[in-house]
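> here is my input, please return the structure:
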Amino acid sequence: MGMSGRPDAHLPRERSALRLSLVASAVLAVLGVGWGMAAGSQAILLDGVYTLIGMALTSLSLRAARLMDAGPTPRYPFGRESLAPLVVGMQGLVLLGTCVYAALDATRVILDGGVEQVSPGSMAAYGLLTAVAALAVHRYLRRSDPASDLLDAEARQWWAGALLSLVVLTGSVLALLFSDRLGSGPQRYLDPVLVLAACLLLVPQPVRMIRTMAVELLEGAADQPVQQAVSDRVDRVGAQFGLGQPALRVGKIGRKLYVEADFIVEAGCWDIADEDRVRREIASQLTDLPYDVWLNVELTTDPTRLR
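From the prediction side, this is the model:
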């Protein structure tokens, strides 16, 4: 049984938020690449390239959102929600690859003796500007649709971008404060060291995104808070009908939440109409969850169903 626990109004909101993210990415990508090349800063250039890659991935997310919003079709009778974790995982893999490449390049620069001195003032100005912009977009995405995996991945990208900008800002401010004491020698390593620090901070984000893809595509259990929310509602209905503890399975793929509840009953005491009443009541209890819930409820005399 399929039922939507998520208002249709959320769907255009998701696409609208992705479009805004795409426009913001385009602006900051051009700014970052241009500023980085003009200032000769690898850290700023990394930020710009990171945002540029994010822009391409946002376009992919937008396309995936349109396909998922189309719902079930004769060719895809259960919809195409698997696109959500697939796109999230692709984003994670690309971003992880970007971090690894940047870290290796920064290490090479350090071993080669650093780079020509980059103006800390210019880097600080860039870091402040882009950090504020990234945090603003991140906040907007988080508030647009908390149940959207695509917006969650998008928000993670912006949070990672904000961290990168804050690393650039912090390092530049420290360089300005201690430039007289350090001299020009250590400042040659400022840019690659900032790149390495940023990569270390960014890596957990794509790793989590890749893990999300693996768990959902392999039909793993939903996160504990989601499972608990479903379990509480199913248990409440079970108690209402005098049923025992069910075998409950909860899986999630994108916006779709699969719920299967099997109750063991005595032979001859329940019929199909009773099962329908239990199913309808559980369905009613789950409507407040922000997912498209696909529910299956079974009353059975077979105790092996609880295994």
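> only C-alpha atoms for contact and neighbour calcs from this point on.
Noted.
> in which helix or strand does residue 20 reside?
Using DSSP states H and E, residue 20 maps to helix 10-39.
> in the stretch 51-200 of the chain, which spans are helices?
Per DSSP state H, counting those that start in this stretch, the stretch 51-200 of the chain carries helices over the ranges 83-111, 120-144, 149-182, 184-187, 190-202.
> would you do the same for the sequence below? I want to compare the two.
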Amino acid sequence: MAVGGVVAIGLTTTGCPQLAGLVDPILVLIACAGIAPMAVGLARDGVRELLEASPDEALRGRIAAAVADGLGDALTPARASTLPPPTIRSTKLGQRLYVEVDFIVAKGEWQVDEEDAVRLAITERLDALGLLVWPTIELTTNPALAAD
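As a prediction, this is how the structure comes out:
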């Protein structure tokens, strides 16, 4: 803005006042061009959140890491190896993060206290993401319950 003011004063003093009148509209166009990409990005992200789209790839990676770290904290390596890879679903709406983690396990293989330890460890790791996390962690023997 200061540079634009100096240019306008310079044009006025050099005998081109009609060009000095264009400085302000040109500055407005430059400001709009600078702000437009940010506004479009914010609108796109807002619509994605309202449509409950999956969070961005960086956050999905942090969620997967939190799940893996939580399993490492809750179980011995031998016991953790008996769990299949989880199905992880997530969506973010503002500062609220909804995460569903489903494990399909064999019947009679898991005790409720082990399941609780997995839930607590994963939830603790997800809480460290700095968002309001709404976690759902399930161990089920029925694949239909974990289907999309």
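> the helices of the stretch 51-200 of the first structure: which one's closest to residue 13 of the first structure?
Proximity to residue 13 of the first structure (CA to CA) singles out helix 120-144 among the helices of the stretch 51-200 of the first structure, at 6.7 Å.
> read off where that closest one ends up in the second structure.
Using TM-score structural alignment, helix 120-144 of the first structure corresponds to no residues of the second structure.
> got it, and stretch 228-236 of the first structure?
Against the second structure, stretch 228-236 of the first structure falls on residues 61-69 (TM-score structural alignment).
> from the chain's centroid, how far away is the matching stretch?
13 Å (CA atoms, centre = their mean, to the nearest Å).
> and the alignment partner in the second structure of residue 295 of the first structure, which of the three is it?
Superposed on the second structure with TM-score structural alignment, residue 295 of the first structure falls opposite residue 135. Following DSSP: H, G, I helix; E, B strand; the rest coil, we place residue 135 of the second structure in the strand state.
> residues near residue 135 of the second structure, how many?
18 (other CA atoms under 10 Å).
> can you check residue 138 of the second structure too?
Count around residue 138 of the second structure with other CA under 10 Å applied: 19.
> show me the contacts for it.
100, 101, 102, 103, 119 (CA atoms under 8 Å, 6 or more residues apart in numbering).
> how about the helices of the stretch 51-200 of the first structure in JSON lines, adding distance to residue 246 of the first structure?
Below are these laid out as JSON lines (distance: least, CA to CA, whole Å):
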{"stretch": "helix 83-111", "distance to residue 246 of the first structure": "29"}
{"stretch": "helix 120-144", "distance to residue 246 of the first structure": "35"}
{"stretch": "helix 149-182", "distance to residue 246 of the first structure": "29"}
{"stretch": "helix 184-187", "distance to residue 246 of the first structure": "64"}
{"stretch": "helix 190-202", "distance to residue 246 of the first structure": "42"}
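> and the ones you listed as TSV, adding distance to residue 64 of the first structure and mean neighbour count?
Listed next are these as TSV, based on distance: least, CA to CA, whole Å; neighbours: other CA atoms under 10 Å:
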stretch	distance to residue 64 of the first structure	mean neighbour count
helix 83-111	6	20
helix 120-144	17	19
helix 149-182	9	21
helix 184-187	45	15
helix 190-202	25	22
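> one step back: restricted to helices, list the contacts of residue 138 of the second structure.
residue 119 (DSSP state H).
> closest to residue 131 of the second structure out of the contacts of residue 138 of the second structure?
residue 100 (15.0 Å).
> list the residues that contact that closest one.
87, 88, 89, 90, 135, 136, 137, 138.
> just the buried residues of the residues you listed.
88, 89, 90, 135, 137, 138 (16 or more other CA atoms under 10 Å).
> many thanks, have a good one.
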